[in-house]
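Participant: Give me a model of this one.
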Amino acid sequence: MDNHLPEAFRMKMRLLLGEEEYQAYLASFGQERYYGLRSNPLKLAAEELLELAPYRLAPVPWCPTGYYYEESARPGKHPYYHAGMYYIQEPSAMIPAELLDVQPGDRVLDLCAAPGGKTTQLAGKLQGQGWLVANDNSLDRVKALTKNVELAGIRNAMVTHETPDRLAARWPEAFNKILVDAPCSGEGMFRKDEDMIRQWEKHSVAVCMGMQAEILRDAAAMLAPGGRLVYSTCTFSPEENESMIAEFLRQHTGFRVVPAPAAHGFVPGRPDWAAQTRGADTPDEAEEQTAGAVRLWPHRIKGEGHFAVVLEKDATPVASEPEPVRLESKPAKGRKGSAPARTTAPDLTPWEQFVKDNLTQPLPGTPVMFGERLYLAAAGSPPVAELKIYRPGWYAGELKRGRFEPSHALAMGLSRGDARRVLALPQDSSRVIRYLKGETLEVAEAELECSGGVSSKGYVLVCVDRFPLGWGKWNQGMLKNEYPAGWRWV
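Facilitator: Prediction:
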């Protein structure tokens, strides 16, 4: 496939790398690709996935929850994928979230989040504590992002689709951890996806640089004193990497680069490339700091091309906290059931009755209504001020005409022990696939696990082994399938 590389790209890479390493890079196009997935800590420990997976896994050295798998394994065609037990992700793409060093209780923003791989990785590190905002300014991409948030069973995430400048105006210094996986020219993905080569020829590096600079500026405004920001791209271009960071540091003197460990075959950033881009013989002070970044090259590691740098904001506290503007929130336009958040307290009796009848314990979060839809917002979530909110929290279900209908997202965020009625099917059961296809199942009453003295009739949490797949409604030996049509096994 290296024959398809644009000549301008070839000339640039030969100049940057030198002939010997350039040839090693070209040779990587004739080598096998590496495929990866991450276990979901919200569902199970990484070691448990090793025991349960019916295919061979090998650890990704820079990600404790990451594994390589063989292409023939096809983990996306296994019921465990539909249980949200893992996320399929290119191995190099796992490094930015690792460098962000998220801890339980952090306030985290994934600013360019779709389709959600890094969002799910960050949520796993939070372990349900603190809160996470996942944002993307494309409505179509936000839909994929939301599905992955729900599949992973994330309870403490808000999904927005806004421009970074609007978020920055309303959430100044609101986050102590921010990930900017910036839109870029995608040179690091040429080996993986030939379409990225065609896109590179259409979209100039200069256009990407303009977007990146604006996103970084707005991210800096949303980072709290002492907070950490990770900027990453999947391109080799020094203009979008070292030069971008050097210019950011010149304009934001309260930031510094925290050197990332150059382990696992990673190589340090290249201040000299930034200086060359500027037309200088030697790097200046800002460019020198970019040596603390890391570059991932496909001829040096088992993965594709990537760049990442850790930025830390000075810990000097601000004189006073800005008073947030608290206006009526606006859900995403075009979303089924969209409506402004209620200004009067809704009658939550049907929801409370559902919890009493079907769950073993109350659930965390503050109830928020968008039309008929009920969400559970994480404690301490940032205020919404006329922002485009796609999900203000964990989507619980709908209040309709005095009754409550649970959502699929609610089922995916539960554990087996949270439900009063459970049907646990082994992963090799044909009924698992039939359930995922939306079929009604014959289920003997004795197969149900009921707790708290409830009758067998009612909502059942259907699981593969001990991991939730979705809802069913049992009555007289038949399980009516509640698995959503858009999620079904094809």
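Participant: from here on, contacts and neighbour counts on C-alpha atoms
Facilitator: Fine.
Participant: neighbouring contacts of the helix ranked longest in the chain?
Facilitator: Counting residues, the longest helix found in the chain (DSSP state H) is helix 205-222. With contacts defined as Cα atoms under 8 Å, 6 or more residues apart in numbering, helix 205-222 is touched by 111, 164-165, 167-168, 171-175, 178, 180, 182-185, 229, 237, 239-240, 244, 248.
Participant: Here is the second sequence; please produce its structure so I can put it next to the first one:
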Amino acid sequence: MHANIELPAEFLAQIQSSMPAHLSMDAFVDACQRPLRRSIRVNTLKISVNDFCQQMQAKGWHFEAVPWCETGFWLTRPETETTPLGNTAEHLAGLFYIQEASSMLPVTALLADNEVPHLALDVAAAPGSKTTQLAAAMNNQGALVANEFSASRIKGLFSNIQRCGIHNVALTHFDGHVFGGWLPESFDAILLDAPCSGEGTIRKDPDAMKNWSPESIDAIAQVQRGLIESAFHALKPGGVMIYSTCTLNQTENQSVCHHLKETFGDAVAFEPLNHLFTNADASATEEGFLHVWPQIYDSEGFFVARIRKLDAVDAPKVKKRLGKFPFMAAKTKDQQAIAQALHQSLNIEIPAQSEIWLRDNEVWLFPRALTPLIGEIRFDRIGIKLAEQHKKGYRWQHEAIIAIAKGNEACCVALSTEDAQSWYMGRDIRPEGELSQRQGEVILCYQSQVIGLGKWVGNRIKNGLPRDLVRDGNLFSDC
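Facilitator: Coordinates of the predicted model:
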């Protein structure tokens, strides 16, 4: 199946001038007209790759491995399956993330040395594909700052983080240029998937070229140069930064990286990615960057560079004006009381790498690795909200249960398909049998996965799903 996407003549001339001689323009144009293959990434915070594949192959799903991501797959579903992929039970439970295969490359490149960062920054995080991929690789250890400049995209970013069961992330809402001055040499690793002209996304978005022009590319590249400088300042000496885009021109890709090298000299080292995966060399540039043309791997167009900071550099000086931080670290006796209450009511343990912080009647779990940054920059949100305290105890929160419950707690209630559908549609449910004699809060599971928190009221479980997560129908079936 081919689309009929119009490619501007000036754009094609630019591609012709920069595409390596061994690649074909006809193959490029043909690839741009083909729809993208659907791809997903298994969320190993929730399920192993083997278990997920076995579970879904039984439903007729067919997987083809993405060569640069051990948790990524191109997916083919039976034609008879009409439920939108985002409304499948497995997606709602956070078992996988719908992610274009090429966009899995930056995190793979970041982890190429098998060193998982302790403190990382994702400069342009929404909608969360790379944030959730890196958090899974970190196994919820350490801390990850996910920044998004667009206010309208923060809600979706948080929703994806929550669905995937992540509790080591803090959200910020800034222009990415601020990090170099506010948090100089603070991060072990930085992802800068820079805003770009989006030339590589044509197969997914036929309107991607609607506002394309050489002038817009120059303007975007100027922004990118500022972002990469700031990110480099925020990187610790010895740390690694990934610079990536989903565009194809060299002005926004190679030239931005060379600008960084010209600015900071010997402090910048380009680390080649030629052997990142089988056949990576097919897209490698002479510097060892990956310039992925869509016809090479039948994917989106993409660019990835791995950059090592060899020496410290002088960061911009800024005057910080921060309001009072509204949280306080819980005292030892309060920590013990909260942990004991959580264990008694839901049989859940506080993660060892988390700290309990309090704000008014709210109880939060902050990633311990983030503590040094508190008071240095303003955060929109840190970690997860565990509970609200009231006169009779604690009201545990959905986001915390999704993140830290295992599904084998004594208070778990396994739901039927019909009850699980009703749950996601915001309705109270009435499971049959002896469970209806129970009282208090319970963890709800479907297909052995935690999907929420409810409370017995008489013979029904009161729905505790946050309103913004309620679905209006066309959900999974038991097929």
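Participant: Average offset of the longest helix of structure 1 relative to structure 2?
Facilitator: Compared with structure 2 after the fit, helix 205-222 of structure 1 shows a mean deviation of 1.0 Å (mean Cα distance after the TM-score superposition for structure 1).
Participant: In structure 2, what range does that helix match?
Facilitator: The aligned range for helix 205-222 of structure 1 in structure 2 is 217-234, by TM-score structural alignment.
Participant: which parts of the matching stretch are buried?
Facilitator: 217, 220-221, 223-234 (16 or more other Cα atoms under 10 Å).
Participant: rewinding a little: in helices only, show me the contacts of helix 205-222 of structure 1.
Facilitator: 164-165, 167-168, 244, 248.
Participant: Quick one: map residue 484 of structure 1 onto structure 2.
Facilitator: Checking TM-score structural alignment: residue 484 of structure 1 goes with residue 466.
Participant: Same question for residue 180 of structure 1.
Facilitator: If you follow residue 180 of structure 1 across to structure 2 using TM-score structural alignment, you land on residue 192.
Participant: Distance check, the residue nearest the centre of structure 1 against residue 327 of structure 1.
Facilitator: Geometric centre of structure 1, nearest residue: residue 119, 1.9 Å, by Cα atoms, centre = their mean. Distance of residue 119 of structure 1 to residue 327 of structure 1, given as Cα to Cα, to the nearest Å: 27 Å.
Participant: What of residue 374 of structure 1?
Facilitator: Applying Cα to Cα, the value for residue 374 of structure 1 to residue 327 of structure 1 is 19 Å.
Participant: the more surrounded of the two?
Facilitator: Set residue 374 of structure 1 next to residue 327 and count neighbours by other Cα atoms under 10 Å: residue 374 wins out with 27 against 11.
Participant: For whatever helix or strand the more buried one lives in, give me the average deviation versus structure 2.
Facilitator: If you go by DSSP states H and E, residue 374 of structure 1 is part of strand 373-377. In the superposition against structure 2, strand 373-377 of structure 1 averages 1.9 Å from its aligned positions (mean Cα distance after the TM-score superposition for structure 1).
Participant: what's downstream of that strand, the next helix or strand?
Facilitator: Towards the C-terminus, the helix or strand next in line after strand 373-377 of structure 1, according to DSSP H and E, is strand 388-391.
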